[in-house]
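Asks: Sharing a model that was predicted from the sequence below.
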Amino acid sequence: MVRVKKVKHKKWFKIFAPPYFGKVEVGEALAAEPKELVGRTVEVTLSDLTNDFSKQHVKLKLKVKEADGENVTTDVCHFEISLPYLARLVRKRVTLIDEVYKVETKDARKMK
């Protein structure tokens, strides 16, 4: 007798930004169950979240932290400023100084 694999039908789930960005929809993801989305990352620009075109050079990586029903919530896990933007700021006879700090936020999260 031939064994038949059961196919799980996948659905589209809406991904939302954190509440401090106004819970803006940042995309959709395909999965069979919402719990499969936990841990995935989505990359967006800050201008997509704030509708401010002058913030186009800032990229954010949002990591899915919670999935309930059709909606998925995220949290910021990475923050980056594009290299062409930095190169435009640094001109001749100007030195770019990179500093790395370890800080703790008000909600007791450690960031580097």
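Replies: Okay, I see it. Numbers count the residues shown, from 1 in each chain.

Asks: from here on, contacts and neighbour counts on C-alpha atoms
Replies: Fine.

Asks: all helices for the chain, in order.
Replies: Using DSSP state H, the helices found in the chain span residues 46-50, 83-89.

Asks: Would you mind finding the most buried of those helices?
Replies: helix 46-50 (a mean of 16; mean count of other CA atoms under 10 Å).

Asks: okay, now the one to match up with it:
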Amino acid sequence: MYYCDIINYFISKNLLRFKRALSRAVKDKWRQKEWFEAQLPRYFGESKLGETPAEDPNKIVGRVLETTLSQITGDFSQEYLKLYFQITSVDGHQAKTVFKGHEYLRDYLRSLIRRRSTKIDGIFMVNTIDGYKLKSLILKPHLNL
């Protein structure tokens, strides 16, 4: 064996080790993600709702985004109402949403009921003309006299 062959053998062996180490290296998945801008539906003004990251545009379809009514309208007195929007489609880096539902914050509902009173709940399932099902919860404080 020649001296040159021995050197080539060690170089090729180290090169294989280096390639294996590179293939096992942890890749940062956060850098591979792109940011998509979610837009409000037309009946809310089609303004920007927020941004969400994803590796693939198809992975954000179906995600539910949460915001408050005060962030949409700019009126701080409506901070107690949470709105949910679901992403339905993606066009480029723009994600289209539809209104999914809403709920009141627990703190707000508790503030409506005072001491020495009972709470009367009425839960009704309502079908709208356009085919949506609504579950309405009616709260009425009832005074014990």
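Replies: Nice, thanks for sending it over. These figures come from a predicted structure and were not determined experimentally.

Asks: quick revisit: now the helices of structure 1 as JSON lines including distance to Leu37 of structure 1?
Replies: Output for those, formatted as JSON lines (distance: least, CA to CA, whole Å):
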{"stretch": "helix 46-50", "distance to Leu37 of structure 1": "21"}
{"stretch": "helix 83-89", "distance to Leu37 of structure 1": "30"}
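
Asks: Compare those helices and report which one is nearest to Thr105 of structure 1.
Replies: helix 46-50 (20.0 Å; CA to CA).

Asks: The closest one corresponds to what range in structure 2?
Replies: Helix 46-50 of structure 1 corresponds to residues 69-73 in structure 2, going by TM-score structural alignment.

Asks: For that stretch, report the contacting residues that lie outside it.
Replies: Stretch 69-73 of structure 2 is contacted from outside by Leu49, Asp75, Phe76, Ser77, Gln78, Glu79, Tyr80, Leu81, Lys82, Leu83, using CA atoms under 8 Å, 6 or more residues apart in numbering.

Asks: What remains of these if I keep only buried residues?
Replies: Leu49, Glu79, Tyr80, Leu81, Lys82, Leu83 (16 or more other CA atoms under 10 Å).

Asks: how deep is Asp107 of structure 1 tucked in, by neighbour count?
Replies: 6 (other CA atoms under 10 Å).

Asks: Over to Leu65 of structure 2?
Replies: 18.

Asks: Hmm, Phe85 and it touching each other?
Replies: Yes. Here Leu65 of structure 2 reaches Phe85: they are 5.2 Å apart, a contact under CA atoms under 8 Å.

Asks: Quick one: map Val72 of structure 1 onto structure 2.
Replies: With TM-score structural alignment as the criterion, the equivalent of Val72 of structure 1 in structure 2 is Ala95.

Asks: OK, contacts around its match?
Replies: Shown in contact with Ala95 of structure 2 (CA under 8 Å, 6+ apart): Phe36, Glu37, Ala38, Gln39, Ile87, Thr88, Ser89.

Asks: Okay, and which of the residues you listed map to strands?
Replies: Mapping the contacts of Ala95 of structure 2 onto strands (DSSP state E) picks out Phe36, Glu37, Ala38, Gln39, Ile87, Thr88, Ser89.
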